[in-house]
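1. sequence? don't have it. structure:
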């Protein structure tokens, strides 16, 4: 008799999972950004600062000179990992959220830029040194979905609606 296929580890998404995911997003001040390198076609990952934009959501400020900025301009499909391990215990038991998103650069003349700038500086005061340099620009992440690992045995798939 053939062995039974393994049980699906993904639980049905519930309000607790949605709340945890939203909390990880709203509390994120940095994370890992995954992009597709336009020169090699391979994934590339870097650490970026994160924060809320003018209307909420998840945003970053990047230098146009960076490899990840060139990559997201070539292909706006990205992944963002948020959630940090706690001070104690196994890092893999702490909640984390892997997001799929579309990176939307904010045009320099967009009327939301002043609000984005003020909000960013409130959360990231040291950015005052470089925020107004010509190569820096804001990027809004339009969230498409996510995979939440809420701790051991607590895996969920989330939609854009779950994350809103």
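-> Nice, I can see it. On a predicted model such as this, the values are computed, not experimentally measured, just so you know.
2. Only C-alpha atoms from now on, for both contacts and neighbour counts.
-> Will do.
3. So which elements touch the helix or strand hosting residue 34?
-> According to DSSP states H and E, residue 34 maps onto strand 30-36. Packed against strand 30-36 by the contact rule (3 or more C-alpha pairs under 8 Å, 6 or more residues apart in numbering; DSSP states H and E) you find strand 43-49, helix 67-74, strand 77-82.
4. for comparison:
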């Protein structure tokens, strides 16, 4: 007997909630595949958005997830934190399946994204220009919104733009 699909089609409320989770996120859990083993690794990264709303972060070449994303840019981001009260599983969270792209510091989009990133994460000014740090832009392939028990939605990239 086939299992029923737990995901509902995206509606305006789900789209709004998902977009809000991305915009309000100060950080995310980043999942990637380790190049040396092919196994998963998860870390926390600071998160901001590009001018078009795409998720972005800043990663040091010294971090293990830097090598992981360079080896295989397929990754996932988890945004949304539990509130102070209640069951953590009742609070909304969003998984984004993405492809990571490192920006060339001398490339045409770097300066504008650097400025925009620092507007959102001003403390990064302390290290954004260090030679080992690179801005990373995530292209969202799809998303899974869990808005709480019985409120699961499958989202397309257009739902999140």
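-> That came in fine, so what should we check first? This one's a predicted model, so the numbers in the text were calculated from it and none came from an experiment.
5. Would you check that residue 133 of structure 2 makes contact with residue 57?
-> No - counting by C-alpha atoms under 8 Å, residue 133 of structure 2 stays clear of residue 57, with 10.1 Å between them.
6. who has more neighbours, the two?
-> Shown here are residue 133 of structure 2 and residue 57; by other C-alpha atoms under 10 Å, residue 57 has more neighbours (21 against 18).
7. Give me the aligned partner of residue 107 of structure 2 over in structure 1.
-> Using TM-score structural alignment, the equivalent of residue 107 of structure 2 in structure 1 is residue 110.
8. how about the strands in structure 1?
-> 10-11, 30-36, 43-49, 51-53, 56-63, 77-82, 96-105, 136-149, 155-159 (DSSP state E).
9. Please dump the ones you listed into a markdown table; it should also carry distance to residue 88 of structure 1 for every row.
-> Below are those laid out as a markdown table (distance: least, C-alpha to C-alpha, whole Å):
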| stretch | distance to residue 88 of structure 1 |
| --- | --- |
| strand 10-11 | 26 |
| strand 30-36 | 20 |
| strand 43-49 | 22 |
| strand 51-53 | 25 |
| strand 56-63 | 27 |
| strand 77-82 | 18 |
| strand 96-105 | 15 |
| strand 136-149 | 18 |
| strand 155-159 | 21 |
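10. Count the residues that sit near residue 16 of structure 2.
-> Other residues close to residue 16 of structure 2 by other C-alpha under 10 Å number 13.
11. Give me the aligned partner of it over in structure 1.
-> Match for residue 16 of structure 2 (TM-score structural alignment): residue 19.
12. Please report how far residue 25 of structure 1 lies from residue 70 of structure 1.
-> 24 Å (C-alpha to C-alpha, to the nearest Å).
13. With neighbour numbers in mind, choose between these two.
-> Neighbours were counted for residue 25 of structure 1 and for residue 70 using other C-alpha under 10 Å; residue 25 has more, 23 against 17.
14. So what touches the lengthiest helix in structure 1?
-> The longest helix of structure 1 (DSSP state H) is helix 15-27. Helix 15-27 of structure 1 has contacts (C-alpha atoms under 8 Å, 6 or more residues apart in numbering) with 51-52, 57-58, 82-83, 96-97, 148, 150, 156, 158, 162-164.
15. Might you report the residue contacts of residue 123 of structure 1?
-> residue 51.
16. That one -> structure 2?
-> Residue 123 of structure 1 maps onto residue 120 in structure 2, by TM-score structural alignment.
17. Any figure for the gap between the spatially most central residue of structure 1 and residue 71 of structure 1?
-> With distances taken as C-alpha atoms, centre = their mean, structure 1 has residue 80 as the residue nearest its mean C-alpha position (3.3 Å). Per C-alpha to C-alpha, residue 80 of structure 1 is found 14 Å from residue 71 of structure 1.
18. follow-up on the earlier one: residue 89 of structure 1 is nearest to which of the strands of structure 1?
-> strand 96-105 (14.6 Å; C-alpha to C-alpha).
19. how many neighbours does residue 119 of structure 2 have?
-> Residue 119 of structure 2, neighbours per other C-alpha under 10 Å, totals 13.
20. nope, residue 47 of structure 1 is what I was after
-> The local packing of residue 47 of structure 1 (other C-alpha under 10 Å) involves 13 other residues.
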